[in-house]
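Student: build me a model:
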Amino acid sequence: MEPLFAAFICFIKAHSSILFGGFFGGIIRAILSKTGTKGEKLMGGFMACLVSYYMTPIVVFIVGATIPVSSISFIIGILSMSLVEALISIGRDYQKHPGKLKADIRTIILRVLAAKDDTK
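Tutor: As a prediction, the model looks like this:
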């Protein structure tokens, strides 16, 4: 029940800390990035802010309330640009080869369903 309550508090009280943590996480990620213009890096900070705003309550629900919410949003802000770049890469790959994504998903599902327990 405590993780659910912590996720609810993220939606109610901690808006500014989530937004600031995500924004500065995205800015630090943009500073460390070698590619992109200054405008792209600044927009990366805002994108990280939005991603951390929506993902922080989910991560707080999964992890629990043992870690401060602002530090979770900061970490999500740093990782969010990598997540966005990966999703864009998957989308471009799907645009070039539409059948490949379906085959990859099918392979993953078959591996999960066909996994055998070797601990007998």
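Student: for the rest of this, base every contact and every neighbour count on C-alpha atoms.
Tutor: Will do.
Student: which helix in this structure runs the most residues?
Tutor: Secondary structure of the chain read by DSSP state H shows that its longest helix is helix 69-96.
Student: which residues of this protein fall in helices?
Tutor: Using DSSP H, the helices found in the chain span residues 2-12, 15-32, 38-63, 69-96, 98-113.
Student: the residue nearest the centre of the chain - nearest residue in space that isn't next to it in sequence?
Tutor: Ranked by distance to the mean C-alpha position of the chain (CA atoms, centre = their mean), the top residue is S80 at 4.7 Å. In space, S80 comes closest to A48 once its chain neighbours are excluded; the distance is 5.5 Å by CA to CA, 6 or more residues apart in numbering.
Student: same question for L42.
Tutor: I27 (6.9 Å).
Student: pretty sure the one you found sits against G39.
Tutor: No - I27 lies out of contact with G39 (CA atoms under 8 Å); the separation is 11.4 Å.
Student: let's compare: structure for the following, please.
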Amino acid sequence: MKNKVLGQCPVCNHQLKITRLHCRHCDTTIEGSFELCKFSRLSQEHKDFIDVFIKNRGNIKEIERELGISYPTVRNKLEGVIEALGHSSVPITSTNKKDVLESLSRGEITAEEAVKLLKE
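Tutor: So this is what the prediction gives:
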């Protein structure tokens, strides 16, 4: 089993930098200071959620089924990933409200879930 690249220091939880790259094929080694991509810095929980999200092509109903969670929980997990990637969370606007109501009309969420989302 191969080790995964760590994005954060297990001691102090700060961001790590890669200082050496090595090719096993030609035995070339490159030293320097290399940045990790922002996805490397995500928690394993966030990475697992992204995997399920992509596998289900963003279909919230399928994500709910696979993970056994409700629409608001899927939404909260997605917001967590968005924030962890350094993007700002989007407050509910009239467009977001429309999305909630459309999800309700398609049966993707319950009336209770819609009310909760609209109150956030």
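Student: TM value for the aligned chains?
Tutor: Structural agreement between the two chains, given as a TM-score (TM-score structural alignment, normalised by the length of the first structure), stands at 0.25; 56 aligned residues with a CA RMSD of 5.2 Å.
Student: distance of A111 of the second structure from D48 of the second structure?
Tutor: Distance of A111 of the second structure to D48 of the second structure, computed by CA to CA, to the nearest Å: 28 Å.
Student: my bad, G32 of the second structure
Tutor: The separation that G32 of the second structure has from D48 of the second structure, given CA to CA, amounts to 30 Å.
Student: tell me the first helix or strand C-terminal of the one helix or strand E66 of the second structure maps to.
Tutor: The secondary structure element spanning E66 of the second structure is helix 60-67 (assigned by DSSP states H and E). Counting by DSSP H and E, the element after helix 60-67 of the second structure in chain order, helix or strand, is helix 71-84.
Student: what angle separates that next one from helix 60-67?
Tutor: Counting by axes from the mean of the first three to the mean of the last three CA atoms, to 10 degrees, helix 71-84 of the second structure points 90 degrees away from the direction of helix 60-67.
Student: packing partners of helix 71-84 of the second structure?
Tutor: In terms of contacts (3 or more CA pairs under 8 Å, 6 or more residues apart in numbering; DSSP states H and E), helix 71-84 of the second structure is packed against helix 44-55, helix 60-67, helix 111-119.
Student: ok, now with 7 Å
Tutor: Using 3 or more CA pairs under 7 Å, 6 or more residues apart in numbering; DSSP states H and E as the contact criterion, the secondary-structure elements in contact with helix 71-84 of the second structure are helix 60-67.
Student: list the contacts for Y53 of the first structure?
Tutor: For Y53 of the first structure, the contact set (CA atoms under 7 Å, 6 or more residues apart in numbering) comprises 18-19.
Student: roughly how far apart are it and I78 of the first structure?
Tutor: Here Y53 of the first structure is placed at a distance of 13 Å from I78 of the first structure (CA to CA).
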